[in-house]
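Q: Output the structure for:
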Amino acid sequence: MRDMHKNADVIKSAKKKRRMSPDALWAFILLIPLFVGIGLVYYSALFGFTMSFTSWDIVRKAEWIGISNYRTLIEDDLVWKAMSNTLIFLVITIPAKIILGFLLAVLLNQKLRGIQFFRLTYFFPTACSVVAIALVWGYMYGADGFLNQMLQGLGLSKVYWMDENHAMSSIAIMTLWVGMGYIALLFLAGLQNVPTDYYEASRVDGASKFQQMWKITIPLVTPTTFFILVTQIITAFQMFGEVYLLSGPANSTLTIVQYIFKEAFQGFRMGYASALSYILIVVILIVTVVQLKVQKRWVHYDL
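A: Modelled structure (predicted):
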């Protein structure tokens, strides 16, 4: 009998252990929205991939057409135009952002009175709305806007900033102004994490400021540079708001994401837009993987 009671007690204690504690239950309940959100993301990705093999205009039932959308986009001149504009924008802005952002970070890293005010001032455009920034710069780029008034005041002729020849460069200048403060903030964090021992040892060896910058500072901020490079390339591929609000004539500023938007929500070619989206995903994935492979050659975490 005693053995039977012992076995019953063991079974009861095992059942109690298998029961979820109140803390674990609340943790599970609070994680439900996260699980639902992740599930919706994966469902949307799968749904979009399936739609890329169909012809669907939202109203009528989707028609399976196989890889026709992918064949069409290879022959679509606007796809290549949008991709070339995106790459041009990427080549113009990213090197300029990294170089100017680093130099600005070096200036903002000085121990001066009121330096926090300047750090906030340069970061402020990043926190502003894209719509507000585009409206202000659109006025500045106008035929009688601030920039042309300034040029005429210097005795120079007007520049049509948003014509077919200058529109992409004008938008690149605007995005450079907007994003440089954010880049500088990241570099500033990287500069402040560089150990001061290296600088003290280099001063003992008689190194100049330039040698300290070239041999110590720049190599030790390469992890920050790598992070900025990866994220900014992805951001450049996804650029939409700036070119949507300040678009140039004759598709001169058409980017791949803007073209996807036009096909999906203006042309209602959802299947074709889905195919374009997945081509963009593949391009971003390839570029990111290549960067991850190459970064071992130039990113230094220690001297």
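
Q: C-alpha from now on. contacts and neighbour counts both.
A: Fine.

Q: chain center to stretch 36-47: distance?
A: In terms of Cα atoms, centre = their mean, to the nearest Å, the centre of stretch 36-47 is found 21 Å from the chain centre.

Q: how about that stretch: buried residues?
A: For stretch 36-47, the neighbour count (16 or more other Cα atoms under 10 Å) marks no residue as buried.

Q: do stretch 160-171 as well
A: Within stretch 160-171, the residues that count as buried by 16+ other Cα under 10 Å are Tyr160, Trp161, Met162, Asp163, His166, Ala167, Met168, Ser169, Ser170, Ile171.

Q: does the fourth one sit in a helix, a strand or a coil?
A: By that I understand Asp163. In three-state terms, and counting by DSSP: H, G, I helix; E, B strand; the rest coil, Asp163 is coil.

Q: another one to check against the first:
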Amino acid sequence: MNRRPPTVPKPARNARLTARGPGALSAVLGKQPIGTAFVTPYVVFLAAIFAYPLGFAVYMSFHDYFFTAPGATVDRPFVGFANYVTVLTDPAVQRSFVNVGIFLLINVPLTVVLSLGLANALNAAIRWRTFFRVSYYVPYVAASVAVVGVWLFLFNSNGLVNSVLGPLAPDPSWLVNSKLAMPTVALYVTWKQLGFFILLYLAALQNVSKDLYEAAAVDGAGRLNSFLNVTVPGVRPATTLVVLVATVTGANLFTEPYLLTGGGGPDGASASPVLIMYQRGIEQGKPDVGSAIGVLLVIGVLLLAVVERRFVGKEEQ
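A: All right, here's what the predicted structure looks like:
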């Protein structure tokens, strides 16, 4: 009679494997070396494109830094917080932060409401659904210069919008009005980026169970109640993402005021911190001051993102 070889119990076998300890490869790459290998190129990319420039910007902001000829060796003394004092006492910088605050107050809520409402409509079985989805996404992928040309045609002094409004048109016109320039830029950015956020919500709506809508209908809920009590809570993680992405992209506003208002006009009413950073650092040759603006902007966006994450995403935790 053949006897089967005795088997080692699983606990004893696991203890023996644990006693051997991790190999050299696992010690370096972790428990999932293949996953680490796939992630490593992106980590290197982030370090080269984001981490190193940010660290170098922090270094410049604490020194008397200026551009020199290639290969030249000059002394760049440490100046402490002098550049930050210069930035915080600069009226143009102060106004740019107020401007971007106005922009975010208009752009972020409008982006969330419009993108969620349109995504919910496009998720239903309507005619020409694919056409409408593509139509909303085209401005997002179109070249900014071309789209700005269309917007200037609509909102300049003799544009189509003023022609339609007639005597109700603002004077001065939209983009040269100190009170309306930044709101107009905010509307433009909302319209241009709407397609991207609609796609995010469309993807999130696929994960909302249809059984919830059927249960709400059985309870007598109409379309509005179903939207408020089923759709809105169901896409809350996507809303958190939309708010964070819209905040980060809005805080880095540059192209739109640069092209639409001729570099932040009128009189700095539409200037953003990134635009002022470009003007100070590149045009005026003060990269140390520009770096200080950038560091303050990064700190401000991080704090704002933490606050938004706590309030917008608290119910999903």
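
Q: Looking at the buried residues of stretch 160-171 of structure 1, which two lie furthest apart in space?
A: Tyr160 and Ile171 (12.8 Å; Cα to Cα).

Q: what's stretch 228-246 of structure 1 aligned against in structure 2?
A: Aligning stretch 228-246 of structure 1 against structure 2 (TM-score structural alignment) gives residues 242-260.

Q: Can you get me the start-to-end distance on the matching stretch?
A: End-to-end span of stretch 242-260 of structure 2 (Cα to Cα, to the nearest Å): 25 Å.

Q: Please apply the same query to stretch 227-236 of structure 2.
A: End-to-end distance for stretch 227-236 of structure 2, by Cα to Cα: 12 Å.

Q: Surely Ala275 of structure 1 and Arg71 touch.
A: No - using Cα atoms under 8 Å, Ala275 of structure 1 is not in contact with Arg71, being 9.9 Å away.

Q: And the two? Which one has more around it.
A: Ala275 (26 against 11; other Cα atoms under 10 Å).

Q: In which helix or strand does that one reside?
A: helix 270-298 (DSSP states H and E).

Q: buried stuff in the strand or helix carrying Val43 of structure 2?
A: Per DSSP H and E, Val43 of structure 2 falls inside helix 33-46. When burial is assessed from 16+ other Cα under 10 Å, helix 33-46 of structure 2 yields no buried residues.

Q: what packs against it?
A: Contacts defined by 3 or more Cα pairs under 8 Å, 6 or more residues apart in numbering; DSSP states H and E place helix 33-46 of structure 2 against helix 24-29.

Q: for the helix it packs on, the distance to its chain's centre please.
A: Offset of helix 24-29 of structure 2 from its chain centre (Cα atoms, centre = their mean): 36 Å.

Q: got it, and stretch 5-15 of structure 1?
A: Distance, stretch centre to chain centre, for stretch 5-15 of structure 1: 57 Å (Cα atoms, centre = their mean).

Q: out of the buried residues of stretch 160-171 of structure 1, which one sits closest to Gln211 of structure 1?
A: Taking Cα to Cα as the measure, Gln211 of structure 1 sits nearest to Ser169 out of the buried residues of stretch 160-171 of structure 1, at 34.3 Å.

Q: Map that closest one across to structure 2 for me.
A: Correspondence of Ser169 of structure 1 to structure 2, assessed by TM-score structural alignment: Pro183.

Q: give the contact list for that match.
A: Going by Cα atoms under 8 Å, 6 or more residues apart in numbering, Pro183 of structure 2 touches Ile102, Phe103, Ile106.

Q: By neighbours, which of the residues you listed wins?
A: When neighbours are counted by other Cα under 10 Å, Phe103 leads the contacts of Pro183 of structure 2 with 24 neighbours.

Q: My guess is that residue contacts Gly250. True?
A: Yes - taking Cα under 8 Å as the definition, Phe103 of structure 2 is a contact partner of Gly250 at 7.4 Å.

Q: How many residues are close by the residue mapped onto Val131 of structure 1 from structure 2?
A: Using TM-score structural alignment, the partner of Val131 of structure 1 in structure 2 is Val145. By other Cα under 10 Å, the residues close to Val145 of structure 2 number 13.

Q: tell me the secondary structure for Val145 of structure 2?
A: Taking three-state DSSP as the rule, one finds Val145 of structure 2 in the helix state.

Q: Without its sequence neighbours, what residue ends up closest to it?
A: Leu259 (7.6 Å; Cα to Cα, 6 or more residues apart in numbering).
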